[in-house]
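K.L.:
This is a predicted model, with the sequence first.
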Amino acid sequence: MTETVRKPIEESQRQRWRRFFLALSWSIGLSACAAPGAVHHIVKSDAAQHHEVTTDRGVIRGTSAPEGSAFLGIPFSAPPVGPLRFAPPQPAAAWAGVRDATKLRASCPQLVPAREKSEDCLYLNVYTPADIKAGDRLPVLVWLYGGGLSFGSNEQYDGSRLAQRRNVVVVVPNYRLGALGFFAHPLLRGPDEGNYGLLDQRAALEWVQRNIEPFGGDPSRVTLFGESAGATSACTHMVSPGSRGLFHRIILQSDTCIFPEQWISRAGAEAGGIAMARDLGCNGADALTCLRDLPVGELVKAKSHRWGNVGRDSWSPMVGGEVLPDKPRTLFARGQDAPVPLLMGSNRDEGRLFANLLSLTLAWTSRKGYEREVGRAIRSDILDEVLGEYADEAERSYYHAYADIITDSRFACPMLSMHRLRAGRAADYVYEFDDPNARSAAPRVPFTPSQGSYHAAELPYVFGHRFLFASPDDWSAEQAELSDRIQRYWTAFAASGQPDVDGLADWPTFDSENPLRLSPEGESLIIDFAARHRCEFWNSMGY
């Protein structure tokens, strides 16, 4: 009797979580289907002209127009197919003649919609100012997309507007996701196991070092930046020995890599891999051959059976081996991180995006639903303490309590820990993006508040084009000015390691308490950041 009662409950909970995840991923995927990275305003401009550049593998032909220059779909590694599935990236083959670089290539396999998906996805896009020439030596920004390490693509991001307006070079690579990027199994054991997606990112950085000068970029001024899981990845490269020297500054938007959910032990990763392989009918000594022969769609849909970057049954980098020899927090504490300038920040209301989407599952109609969803996001060993810490807020609103738990634990407070762990080895600049009226075209869930400065709300301000639910076309004059200031801060940091811009607010190095507020109202230091986000509590929990 117990078994027959429990099974339907478990299935119902799983279905509710799946609906939440798919709501988020499909909304991002539908945004990607517009493929702003294709830069039609350049490629299809009446004034477009061919622009050839010689790389270490051959000549490519991109497009130049008054709006900028774009070189799309450049291979930086061999296709990771067949025996290279679950293997580190290998060098791309050379080609004869001139290779077309005017069209996007496929996104890496994932569940969400995309213009095209294929395992043959290790390509990058380069965006430069219109009048670029070899020898210009402009600052270079390499962007890593977010998506929980499970979805996302370089087709979602148009780097041309930032490149043209601020006189920089922007590079946007793809990297493998989900099982294809982070699967571990005893039969794969070795220095690269479980971190193929991170190795793809490293291969793109190596490509930049070999090739960016003919595009007018300076290989000695490379800034690695990313948002959400892209920031987790960039942060991880700071403590990955093989990535040392491939970048010179770091920008982390809305994530770090130091709290427990952002890595997994080899034992945990391999146990999940064995269980996943068993689900797929791949067991015993031939399991790896079986997994490499499976249709890619079966791997993408399979349950990971492990804790990861967005909670249970998701994905995260694996500790062990050359890529990540120890827990990131431990490596930072030992001073084994790259001593490069760091600009990092979070959005004031990060968790409201996730709370709004979970509202579709009716999670906030009862204390049981609230506690269940907090338990999906927070480790079981600290769950009771977390629920107790936010009991006063939960009495007023389960929605707000959940949103604040996510904002405080995942995004806001780890920045303070990152700063302490770095112990002044290099300059840190910290911000909180705070636009209470950040645009969102997402449908409002009844009885929930405005999303405020929700997760990913800052992305249109950085890139100057539509992302997810927001478009610059809908901005006020003050919001447009904020976007201009953010772009100037980011690119000044990329140029010099300091976000100092003439005519804008001074941005002091972080003092461990007062981030800079980035707002349509102007910049100012925040004096209640740690208290508002309950950082003393979260830091005591290891966040």
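P.N.:
That came through fine. Numbers count the residues shown, from 1 in each chain.
K.L.:
hey, let's count contacts and neighbours off CA atoms from now on
P.N.:
Noted.
K.L.:
Could you check how far residue 94 is from residue 206?
P.N.:
Applying CA to CA, to the nearest Å, the value for residue 94 to residue 206 is 16 Å.
K.L.:
out of these two, which sits in the more crowded spot?
P.N.:
Shown here are residue 94 and residue 206; by other CA atoms under 10 Å, residue 206 has more neighbours (18 against 11).
K.L.:
How about the more buried one: what's its closest non-neighbour residue?
P.N.:
Spatial nearest neighbour of residue 206, excluding adjacent residues (CA to CA, 6 or more residues apart in numbering): residue 246 at 6.6 Å.
K.L.:
what sits against that neighbour?
P.N.:
202, 205, 206, 209, 222 (CA atoms under 8 Å, 6 or more residues apart in numbering).
K.L.:
Can you tell me which of those residues end up in strands?
P.N.:
Mapping the contacts of residue 246 onto strands (DSSP state E) picks out residue 222.
K.L.:
Throw the contacts of residue 246 into TSV and include distance to residue 131, thanks.
P.N.:
Shown next, in TSV, are the contacts of residue 246 (distance: CA to CA, whole Å):
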residue	distance to residue 131
202	29
205	24
206	25
209	22
222	20
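K.L.:
Most neighbours among the contacts of residue 246, please name it.
P.N.:
Going by other CA under 10 Å, residue 222 tops these with 27 neighbours.
K.L.:
Report the separation between it and residue 163.
P.N.:
Counting by CA to CA, the gap from residue 222 to residue 163 is 14 Å.
K.L.:
and if you look at residue 358?
P.N.:
37 Å.
K.L.:
Tell me which of these two has more neighbours.
P.N.:
residue 163 (29 against 24).
K.L.:
Looks like the more buried one contacts residue 172 (just checking).
P.N.:
No - the pair residue 163 / residue 172 is not scored as a contact, 12.0 Å apart, by CA atoms under 8 Å.
K.L.:
Tell me how many other residues surround residue 381.
P.N.:
Residue 381: 9 neighbours (other CA under 10 Å).
K.L.:
Would you mind measuring from it to residue 375?
P.N.:
10 Å.
K.L.:
Kindly report the same for residue 403.
P.N.:
Residue 403 is 13 Å from residue 375, by CA to CA.
K.L.:
More neighbours: which of these two?
P.N.:
The neighbour comparison of residue 403 against residue 375 (other CA under 10 Å) goes to residue 403, with 22 against 19.
K.L.:
Test my guess that residue 197 contacts residue 179.
P.N.:
No - using CA under 8 Å, residue 197 is not in contact with residue 179; the gap is 9.5 Å.
K.L.:
structure B:
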Amino acid sequence: MLRRATFLRLALGALVLVLEVIPATAKPTPVAKRADPTVQLDEATVTGVAGILTNSWLGIPFAQPPVGSLRFQLPQPLPSYITSFSATTYGPACPQQDISIPLPSVLPAEAVAAINNVTTLIYDVVTASSEDCLTINVVAPADATPESKLPVIAWIFGGSFEGGSSSIYPGSVIVDKSTELGVPAVYVSMNYRVSAFGFLASQEVKDAGAGNLGLHDQRLALKWIQKYISSFGGDPRKVTIWGHSAGAISVALHMLTNGGDTEGLFRAAFMQSGSPIPVGDITHGQPYYDFLVDQTGCTGSNNTLECLRDVEYEALINAINETPNILSYQAIADLGRLVLQGSVADVPFITGDCYDEGTLFSLSTLNITTDSDLYTWPKTYWVPNGTQSEIEAGMALYPSDPADGSPFNTSDLYALTPEFKRIAAVQGDIVFQAPRRLFLESQSGKQPTWAYLSRRYKWVPVLGSDYLVRFAANLDPSGDTGIEWPRYTTESPKLLTFLDGLAPLEITQDTYRAAAMKGITDLTLEYPI
């Protein structure tokens, strides 16, 4: 679901992940190359890269390498920068988990080829990976100085908490847009550990206080921003955290942690296709942990977690690649109940989804082709403690007719299996739509909130760049954008809706599939995933 300059398009019509993000432009007029910029961090001079309108510093380490004894440990900050260095290329991505999709033999050959091609593209977009991966990138307007005090946009990449990298999206697009609109900003992106390296889950991990390491990585990066961003021209008091998919879920988690205490790390949040999801205790990941222990020869060890720290990298990553690779993330709290309890940071936020969020993720369920299989699926993966009658009631909220499923409003098209579109509707609501609506309804009236719905593509990172940079600068996304974006309230749950065609924007009501979303929310609140 990731790409730098172009998006991926599934060759299955509405199963579109992404399209072109950065429009083609005329080649710029040649200009004299500027000297590479430098910035002082502690005792070190750090040299970056001069662009046409921006300066970039790439691959700056923000933590001690999480290798050896620091594997599966909380990230450790660097004492200080002592030796000068160049920051001219992105650092390696953190170790990535393989992506594979079980494809039933009944699929046409052309559909199999299309899905496999997209899977390959998704996996291949990330650069070389390494356990030594905790780096941060900064892009600033070329004329920014330590006295500029510009708003800061801190981007957290997505990838189901199993893949992705801070290098997949060029921050110069955002910085250029902010300058063009007269509200210049500084862009920051950070790497964080993914898959088992960042989200190992079990009782042993819980006892060691080593859960959700990827989120701790992000938090440490936000603390780095507070300490150093003024040197690049940014204002540490004006940080907006922004993320897509797993990155958006991460943003929501930073809003919920510490009882909603931001620790002064950010003043606003922007979530694209991700909200506080209905996950349960970290011990739900015990089967996967036990599998890794068994596959790496750590069974019988007095301290299996310590044993895993000593396992050779190749053996560990090979074992990880044998574990589930679609949304197997587990958190340490029931996020839905934290929202209902009011454990939310009191900052303005924007959140939104695409209309057919569940289609991509449902490619992993193509082996489910009958109603009988369908009713076994939530019992196995979503609500194992739910009763049969509760599960049947929940599934009944989603009609079996493919014309009613996701991709929505496409008649019988894209019904890869008899159950595919129904499952896609359920998964889209469980993971994306219903948590977003619950989040908005719970916070309405307590803080400024805005919401959007994209009925175009699965995800567009510069979708509404104007809105993003205005929000980061003014804590209000509206401005000279062609349409006023009203706040979201329970009395009038308005969405800024992105459409194809001659009228690309309109204001709609967030009332679609109300009964289904309420039912699925009630079920997952009762039985967190």
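P.N.:
Received the coordinates, thanks. Remember, predicted model here, so these are calculated numbers, not experimental data.
K.L.:
Can you give me the TM-score here?
P.N.:
Here the TM-score for the pair of chains, by TM-score structural alignment, normalised by the length of structure 2, is 0.77; 448 aligned residues with a CA RMSD of 3.2 Å.
K.L.:
how do the contacts of residue 246 of structure 1 look in structure 2, which are kept?
P.N.:
Shared with structure 2 under both residues aligned by TM-score structural alignment, their matches' CA atoms under 8 Å, the contacts from the contacts of residue 246 of structure 1 are 205, 206, 209, 222.
K.L.:
Give the equivalent position in structure 2 for the second one.
P.N.:
Under the alignment by TM-score structural alignment, residue 206 of structure 1 pairs with residue 223 in structure 2.
K.L.:
separation between residue 311 of structure 1 and residue 417 of structure 1?
P.N.:
Taken as CA to CA, the span from residue 311 of structure 1 to residue 417 of structure 1 is 21 Å.
K.L.:
brain fart, residue 64 of structure 1
P.N.:
44 Å.
K.L.:
And these two? Which one has more around it.
P.N.:
Neighbours per residue (other CA under 10 Å) separate residue 64 of structure 1 from residue 417, with residue 64 holding more: 25 against 21.
K.L.:
quick one, what contacts the counterpart of the more buried one in structure 2?
P.N.:
Structural alignment (TM-score structural alignment) places residue 64 of structure 1 against residue 50 in structure 2. Neighbour list for residue 50 of structure 2: 33, 34, 35, 36, 37, 56, 142 [criterion: CA under 8 Å, 6+ apart].
K.L.:
post-alignment, whatever helix or strand residue 376 of structure 2 lives in versus structure 1, mean distance?
P.N.:
With elements taken from DSSP states H and E, the one containing residue 376 of structure 2 is helix 371-381. Compared with structure 1 after fitting, helix 371-381 of structure 2 has a mean deviation of 5.8 Å; criterion: mean CA distance after the TM-score superposition for structure 1.
K.L.:
pretty sure residue 272 of structure 1 is in a helix, no?
P.N.:
Yes - looking at residue 272 of structure 1 with DSSP: H, G, I helix; E, B strand; the rest coil, it is inside a helix.
K.L.:
ok, it touching residue 306?
P.N.:
Yes - at 5.2 Å, residue 272 of structure 1 counts as touching residue 306 under the criterion of CA under 8 Å.
K.L.:
if I look at these two, which residues touch both of them?
P.N.:
Common neighbours of residue 272 of structure 1 and residue 306 (CA under 8 Å, 6+ apart) do not exist.
K.L.:
how many neighbours does the residue in structure 2 that residue 540 of structure 1 lines up against have?
P.N.:
By TM-score structural alignment, residue 540 of structure 1 lines up with residue 522 in structure 2. Burial of residue 522 of structure 2 is recorded as 15 neighbouring residues (other CA under 10 Å).
K.L.:
Next, find the distance separating residue 522 of structure 2 from residue 335 of structure 2.
P.N.:
Taking CA to CA, one finds residue 522 of structure 2 at 13 Å from residue 335 of structure 2.
K.L.:
ok, now residue 515 of structure 2?
P.N.:
Distance from residue 515 of structure 2 to residue 335 of structure 2, counting by CA to CA: 21 Å.
K.L.:
likewise residue 512 of structure 2?
P.N.:
In terms of CA to CA, residue 512 of structure 2 sits 23 Å off from residue 335 of structure 2.
K.L.:
again with residue 236 of structure 2
P.N.:
Taken as CA to CA, the span from residue 236 of structure 2 to residue 335 of structure 2 is 28 Å.
K.L.:
what does residue 96 of structure 2 give?
P.N.:
26 Å.
K.L.:
What segments of the stretch 1-150 of structure 2 are strands?
P.N.:
Along the stretch 1-150 of structure 2, counting by DSSP state E, counting those that start in this stretch, strands occupy 38-41, 44-47, 49-50, 54-61, 85-86, 135-141, 150-156.
K.L.:
Quick one: residues in contact with the first one.
P.N.:
Counting by CA under 8 Å, 6+ apart, the neighbours of strand 38-41 of structure 2 from elsewhere in the structure are 45, 46, 47, 48, 81, 228, 231, 232.
K.L.:
try 6 Å
P.N.:
45, 46, 47 (CA atoms under 6 Å, 6 or more residues apart in numbering).
K.L.:
how about the residues you listed in JSON lines, adding distance to residue 162 of structure 2 and neighbour count?
P.N.:
What follows is the contacts of strand 38-41 of structure 2, written out as JSON lines (distance: CA to CA, whole Å; neighbours: other CA atoms under 10 Å):
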{"residue": "45", "distance to residue 162 of structure 2": "34", "neighbour count": "16"}
{"residue": "46", "distance to residue 162 of structure 2": "31", "neighbour count": "20"}
{"residue": "47", "distance to residue 162 of structure 2": "31", "neighbour count": "19"}
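K.L.:
and of those, the nearest to residue 254 of structure 2?
P.N.:
For the contacts of strand 38-41 of structure 2, the minimum distance to residue 254 of structure 2 (CA to CA) is 29.3 Å, reached by residue 46.
K.L.:
so the closest one makes contact with residue 88?
P.N.:
No - with contacts counted by CA atoms under 6 Å, residue 46 of structure 2 stays clear of residue 88, the gap being 9.5 Å.
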